[in-house]
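**Student:** pasted the sequence and its predicted model underneath.
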Amino acid sequence: MTASAAIAASTIQAASYVAVQSNPQSTWLTVVQVGAAALSPVIAVVGGWIAWQQVRINRNKLKLDRFDRRFEIYEAAMSFVASIVTHGSVREEWRGEFQLKSRGALFLVSKEIDQYVEELLKMSNRLVYLTIQLQTPLLTDAKREELGSELTNVHAWFHDQWKIIPEKFAPYLAVDDI
């Protein structure tokens, strides 16, 4: 290869290098490639943040749903006791409604509340029993007085539940738990 041919070849290489560097399409292609490479991690971080927000929202929704269901049990207990205290007796439909609304207390609230619900039902049964027994015409005066005293105690027990129910449910209905 002659010297002039070598000079011509290097001139052609230099010219093609300058042509590539001055080509605006090539510059934009490089910018787009760099931008795409930089944008991928940003999109991944934003996607992760959105996913975390969805997790938080779903947890709060679960807490709110649990609160609503627990509050239904609380309201059922208060309504049941209010009906008994107001009327001085127990109707079967009140008891059935209370049992229906308070089912699941063991799973939704606690074992303690489930036992308390059972105690309310047991005491309501006792109230019905005492009321029926006092209507028996063949009772002695002593037995009638004994049953009447026990009936008064059961009425007082139900009246006391106005204060006890909120105390028992308070830890499970705290607003900071939501």
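**Tutor:** Okay, I see it.

**Student:** rest of the way, CA atoms for contacts and neighbours
**Tutor:** OK.

**Student:** report all helices and strands that the helix or strand Ile57 falls within contacts.
**Tutor:** Ile57 belongs to helix 24-87 when assigned by DSSP states H and E. Here helix 24-87 touches helix 92-102, helix 105-108, helix 141-169, going by 3 or more Cα pairs under 8 Å, 6 or more residues apart in numbering; DSSP states H and E.

**Student:** now these in a markdown table, with distance to Thr30 and mean neighbour count?
**Tutor:** What follows is those, written out as a markdown table (distance: least, Cα to Cα, whole Å; neighbours: other Cα atoms under 10 Å):
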| stretch | distance to Thr30 | mean neighbour count |
| --- | --- | --- |
| helix 92-102 | 67 | 16 |
| helix 105-108 | 60 | 15 |
| helix 141-169 | 65 | 15 |
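
**Student:** try this one side by side with the last:
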Amino acid sequence: MHISASITTPMQILPTLLVGFAAAFIAWQQLQVAQNKLRLDLFDRRYKVYDATRKFLASIFSNATFTDSQLFEFYAGTSDAEFLFGSEVVDYLAQVKYRALNMLKYQKIYECMPAGEERSRHVDAAFIERSWLEEQLTAITKTFTPYLGFSHIQ
């Protein structure tokens, strides 16, 4: 009996090993699925920030100004940026906000002024801010591509 016990032991171990390898493979596959889902969820949240910024810039481009509701939508759409992006994107969004508010400030100032040199300075300042903001419609892609691009996915 001692000989038959040594023969059946490897036969009993083989199914256990196969089940163990199958369980490890399934766990590895679940890890891959979880990582891909995290990437997709992160992409969706980041894209919403990109889209809010793009829409805000497009409204400035088409109207040469923006409304309070458009500014609120931009703020609401980009409020999570510091948790989703690196400092370069967060700083970029702060610059967009700053320059948009500057543009609006200059516009409000020169609307009430009579024609003259001081009014022209405010018109020029508003134009510089608006021009920078309009250029961002194409430059925004470069800023967001490292976070939204698919070149790193195999």
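**Tutor:** Alright, I've got the coordinates. Keep in mind that what you see is a predicted model, and the values were worked out from it rather than measured.

**Student:** quick revisit: from the chain's centroid, how far away is the helix holding Ile57 of the first structure?
**Tutor:** Put simply, helix 24-87 of the first structure sits 13 Å off its chain's centre (Cα atoms, centre = their mean, to the nearest Å).

**Student:** check the mean deviation of stretch 127-144 of the second structure from the first structure.
**Tutor:** Compared with the first structure after fitting, stretch 127-144 of the second structure has a mean deviation of 1.0 Å; criterion: mean Cα distance after the TM-score superposition for the first structure.

**Student:** now the counterpart of Glu72 of the first structure in the second structure, nearest residue through space, not along the chain?
**Tutor:** Aligning on TM-score structural alignment places Glu72 of the first structure opposite Lys48 in the second structure. Excluding the flanking residues, the one nearest Lys48 of the second structure by Cα to Cα, 6 or more residues apart in numbering is Gly77, at 6.6 Å.

**Student:** cool, and Ile140 of the second structure?
**Tutor:** With Cα to Cα, 6+ apart, the residue lying closest to Ile140 of the second structure is Arg54, at 7.5 Å.

**Student:** now Glu82 of the second structure
**Tutor:** Per Cα to Cα, 6+ apart, closest to Glu82 of the second structure is Val90, 5.8 Å.

**Student:** again with Glu73 of the second structure
**Tutor:** Nearest residue to Glu73 of the second structure, sequence neighbours excluded (Cα to Cα, 6+ apart): Ala52, at 7.1 Å.
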